[in-house]
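Chemist: how does the following fold in three dimensions:
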Amino acid sequence: MQSRIAYLEKERDFIKGLYSDMPQVLNMISKGALLSTLLGNFKNKLQAQLPNAYCLFIVCDKDCSQWRLQYKDSINGSLLSSNGQLVTVPQALITFAASPSCPKRHDINIQSSVDWKHWQPFFKDHGFSDASIVSVSDGQGSIYLMLAFQREETLLEGELMALALDSYASWLDAVFEREKADYQLLEDSHRDPSTGLLRRFSFDNSFGIVLKDSRRHFQRAALLSIRLLSTSKVDDAELKVLADIMQETVRDNDLIAHYDERELVMGIRIQHLEDAEIVATKLLKSLSNPRFSTNRLIRDGLSVGIAFYPEHSSLEQLHQAASFASDSLSNAPGFRFEFHGSYYGTSAELYSL
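Modeler: Sure thing, here's the model as predicted:
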């Protein structure tokens, strides 16, 4: 009974120390403190909570091919090469990081374990006998691992170590959720959630940067005015399908915006005039797939007008020229170029001038 009471008192004190400053931690997370600041605080908190253990903090990529220490000190220096990189990574650690469904692990007798053989000199130098590990993914391709090495004579009860690992994982999860929320809020402020396309203001800013870069580096750009030929009321679900196809069809660095319910505008960087024709042809070909036959917006067709920078030096001029080129199709599906005030059906005709 006395031993049970002693353990419960120890557990009480452990939990009290672990969560005593939780309001301050939550306040820091809610205010969006820097990730490096929060991680540093968690490191100090955990090391203070586990005074008889040595905590090692490592980050690896999701493919478990790149590993780095978050914090270097006089103890872990023997694990590093002359250029500050981990010399070797034990198989136990690689296997654990590659198994996100098992976020915790406890290994005993690590000084004689084959899976830990690369670090056994390190363990023997410091008398480490056990390793407790927890992993947390940031959802962006990185895995954060915390390893608590213990000595046999000062082993912490397994339940208390598990509690410490769970707490660390919860803190990191909260931080990464906050980072994710910040990103989503930023994305929502730039993109129309109904289409996933850039909002008008964001498109203007983004394409403005493209034009500035084009002037600086003597590059070309093109603006595409894509008009819906359907006269029916625009259905948001059908429009979203069209927007998704456009994003899948064009290159990752192309900029797309939904200006109004009858026009989509796309700005792209190009090297040659025919590059814009390739994009327009690819887009119209993708939309001709029979699986979109029930989508009225796609079925009724699109007219695409294309204008070029530096022939037109501002977004307003480019948009006006592209719109005129689209109108020149007289509500017929297809694409047409505006070039020096005239309209052409292929890029080859532009070079014949």
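Chemist: for the rest of this, base every contact and every neighbour count on C-alpha atoms.
Modeler: OK.
Chemist: what's the first helix or strand after the top helix by length along the chain?
Modeler: The single longest helix within the chain, with elements called by DSSP state H, is helix 158-190. Later in the chain than helix 158-190, the nearest helix or strand by DSSP states H and E is helix 200-217.
Chemist: name the residues that touch that following helix?
Modeler: 190-191, 219-221, 255-259, 267, 269, 309, 313-315 (C-alpha atoms under 8 Å, 6 or more residues apart in numbering).
Chemist: and if you look at stretch 113-130?
Modeler: Here stretch 113-130 has contacts from 78-79, 88-92, 106-112, 149-152, using C-alpha under 8 Å, 6+ apart.
Chemist: hey, where'd the strands end up in the chain?
Modeler: 53-61, 67-69, 104-107, 130-137, 142-150, 220-228, 255-260, 263-270, 302-309, 334-339, 342-344 (DSSP state E).
Chemist: what residues does the nearest residue to Q66 once chain neighbours are set aside make contact with?
Modeler: Nearest non-adjacent residue to Q66, counting by C-alpha to C-alpha, 6 or more residues apart in numbering: C60, 5.4 Å away. Contacts for C60 (C-alpha under 8 Å, 6+ apart) come out as Q66, W67, R68, S142, I143, Y144.
Chemist: spatially central residue in this structure, please.
Modeler: Geometric centre of the chain, nearest residue: Q140, 4.7 Å, by C-alpha atoms, centre = their mean.
Chemist: so that residue versus M28, what's the distance?
Modeler: Distance, Q140 to M28, using C-alpha to C-alpha, to the nearest Å: 21 Å.
Chemist: show the contacting residues for R105.
Modeler: Counting by C-alpha under 8 Å, 6+ apart, R105 makes contact with F96, S132, I133, V134.
Chemist: who's in contact with the nearest residue to A222 once chain neighbours are set aside?
Modeler: Leaving aside its chain neighbours, A222 sits nearest to F308 (4.5 Å; criterion: C-alpha to C-alpha, 6+ apart). With contacts defined as C-alpha under 8 Å, 6+ apart, F308 is in contact with R220, A221, A222, L223, L318, E338, F339.
Chemist: tell me which of the strands of the chain sits most buried.
Modeler: strand 302-309 (a mean of 27; mean count of other C-alpha atoms under 10 Å).
Chemist: now it: how far from the chain's centre is it?
Modeler: Centre-to-centre, strand 302-309 and its host chain are 32 Å apart (C-alpha atoms, centre = their mean, to the nearest Å).
Chemist: please look at A97 and S137 and confirm they touch.
Modeler: No. Between A97 and S137 there is no contact under C-alpha atoms under 8 Å: 9.4 Å.
Chemist: any shared contact partners between those two?
Modeler: What both A97 and S137 touch, as defined by C-alpha under 8 Å, 6+ apart, is the set I143.
Chemist: one more, so I can put them side by side:
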Amino acid sequence: MKIETKDAVLQDAPLLDAVHESLIQRDFLLQLRKIDHVLLRHVASSTNFMSYVEQMTASLGELFPSNIRPCVLWCDKDLTHWRILNYKDWPALSDALGNVSHIPQPLATFVASPSRPFAREQNLPTRSDWSQWQDVLAEHFLDTCDLVSVQDNDKNWFTFCLFSSKLPSDSEHRMHYWAVDQALQSIPQWLKAMLVRMKTDARLQEHTNEVTGLLQPHAFDNALDMMLRDARRYFQRLAFVSVLVPSDADQDELKLLSDTLRETLRDNDLLANSSDNEFVMAMRIMQLDDAPIVAQKVQKALQKADPKQISVLSGGIKIGVALYPEQANQDKLRLASLAAANAVTENVGYRLEYYGKFVKNLDEAYDD
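Modeler: Predicted structure coming up:
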């Protein structure tokens, strides 16, 4: 049996420390990923923004249970109005609504310098530029502040300040700031996920596109669902049209294209631009033979448009038509019309999708 001597154990100590640190880092990253999942669930469940901020600060408290105090600041794009969002945790720094009258100059300078993704302010108790926050810093023995900022859709700023105390040993100091760096990388992603959802929520309240005046995609989808329900109930036929344009169309051209396509519609027909290079249309038709008439009407309208005003016309316009009930739901109609549009070989042309074939008229579908 081999017995380790004291000297041999001491020689292995650095290796044991490295293994121990690796295990701590692994456990921290696992906990960070769990927090990712928790916050994403909050985003998906339409949690309001302030509740989300509270969850973020609580999650940071779980990651750093004894040595981090987060302070979440909001300021306007001009950096004139500042507010602490978690003001209940910092009552001495703000009024009853979280408004802050004095911001340390290094903090304001960091927010005003968006090219710096992160910053670390150290030795705060001895710094004159943090003097008006000194009482609070001293009360909680805070020595360092790590900063990260994210700008919202209105150009306002959200800044996370992670305050921490001095640590007694080099190894604790090293591990702490490694962990802080991981959290600083995650915080912008957490915030941006919520900001994107808030922007999407706002768009869902709008029914028309501000550039083209057409239905927003979600409004088109809702209206098409009702149209399909009526078609099933009353045994009606529908035509679903995809119009593909080159992706380099600018806003003025999209507006002119929208106006051109709108002229082909009847009162109860639907039209939306589902992306910058795709328009979608839906209309009731009486019989199968009406499908090529719809496509030709759209094609002629586009051919009459002035290519000097709509330069993308020279890059090719593809029109695809799918039919209900041959395609039984909205997803199938969209996929079939896209496939038909992509089968077009002319500069401006159309194809009808009919049971997997792409034709210009329905007689071609039976030629085989």
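Chemist: related to what we said a few turns ago, report the angle between the axes of the longest helix of the first structure and strand 142-150?
Modeler: 160 degrees (axes from the mean of the first three to the mean of the last three C-alpha atoms, to 10 degrees).
Chemist: would you list the buried entries among the contacts of stretch 113-130 of the first structure?
Modeler: Buried by 16 or more other C-alpha atoms under 10 Å: L79, V89, A92, I110, Q111, F149, Q150, R151, out of the contacts of stretch 113-130 of the first structure.
Chemist: would you list every one of the helices in the second structure?
Modeler: Applying DSSP H to the second structure gives helices spanning 6-44, 49-63, 105-111, 134-139, 170-204, 217-234, 251-262, 290-304, 330-342.
Chemist: please identify the most buried of the ones you listed.
Modeler: helix 330-342 (a mean of 21).
Chemist: neighbouring contacts of that helix?
Modeler: 224-225, 240-244, 318-324, 327, 350-353, 358.
Chemist: pull out the buried members of those residues.
Modeler: 224, 240-244, 318-324, 327, 350-353, 358.
Chemist: from the residues you listed, which ones fall inside strands?
Modeler: Those of these lying in strands (DSSP E): 240-244, 318-324, 350-353, 358.
Chemist: and T95 of the first structure, how far from E153 of the first structure?
Modeler: On the measure of C-alpha to C-alpha, T95 of the first structure and E153 of the first structure end up 28 Å apart.
Chemist: hmm, I was thinking of Q2 of the first structure
Modeler: 22 Å.
Chemist: aligned to D201 of the second structure, what sits in the first structure?
Modeler: When the first structure is aligned by TM-score structural alignment, D201 of the second structure is paired with D182.
Chemist: state the distance from that match to K31 of the first structure.
Modeler: 11 Å.
Chemist: picking up where we left off before, now, which of the contacts of R105 of the first structure sits nearest S303 of the first structure?
Modeler: Of all the contacts of R105 of the first structure, F96 has the smallest distance to S303 of the first structure: 54.1 Å, by C-alpha to C-alpha.
Chemist: for S149 of the second structure, give me its contacts.
Modeler: V111, P114, P117, F118, W157, F158, T159, F160, P188.
Chemist: show me what the third one aligns to in the first structure.
Modeler: Structural correspondence for P117 of the second structure with respect to the first structure (TM-score structural alignment): P103.
Chemist: doesn't V136 make contact with its match?
Modeler: Yes. In this structure, P103 of the first structure is within contact of V136 by C-alpha under 8 Å, at 7.1 Å.
Chemist: how far away is K332 of the second structure from M283 of the second structure?
Modeler: Applying C-alpha to C-alpha, one obtains 16 Å for the distance of K332 of the second structure from M283 of the second structure.
Chemist: what's around the nearest residue in space to S293 of the first structure that is not next to it in sequence, how many residues?
Modeler: Computed as C-alpha to C-alpha, 6+ apart, the closest residue to S293 of the first structure that is not its neighbour in sequence is R299, at 5.6 Å. R299 of the first structure has 16 neighbours, counted by other C-alpha atoms under 10 Å.
Chemist: skipping adjacent residues, who's closest to the corresponding residue of the first structure for T144 of the second structure in space?
Modeler: Counting by TM-score structural alignment, T144 of the second structure corresponds to D130 in the first structure. Leaving aside its sequence neighbours, D130 of the first structure sits nearest to I108 (C-alpha to C-alpha, 6+ apart; 4.5 Å).
Chemist: what do you get for F160 of the second structure?
Modeler: V72 (4.7 Å).
Chemist: could you find the counterpart of that neighbour in the first structure?
Modeler: Under the alignment (TM-score structural alignment), V72 of the second structure pairs with F57 in the first structure.
Chemist: my guess is that match contacts I143. True?
Modeler: No. Contact criterion C-alpha under 8 Å: F57 of the first structure and I143 do not qualify, at 10.8 Å.
Chemist: ok, the match of P117 of the second structure - how many residues close by?
Modeler: Counted with other C-alpha under 10 Å, residues neighbouring P103 of the first structure total 18.
Chemist: kindly report the same for L86 of the first structure.
Modeler: Neighbours of L86 of the first structure (other C-alpha under 10 Å): 18.
Chemist: show me what it aligns to in the second structure.
Modeler: For L86 of the first structure, the aligned residue in the second structure is V100 (criterion: TM-score structural alignment).
Chemist: pretty sure its match contacts L85?
Modeler: No. With contacts counted by C-alpha under 8 Å, V100 of the second structure stays clear of L85, the gap being 10.4 Å.
Chemist: which residue is the nearest non-sequential neighbour of the counterpart of K43 of the first structure in the second structure?
Modeler: In the second structure, the residue paired with K43 of the first structure is T57, using TM-score structural alignment. Distances taken as C-alpha to C-alpha, 6+ apart put P70 closest to T57 of the second structure, at 6.4 Å, once the chain neighbours are dropped.
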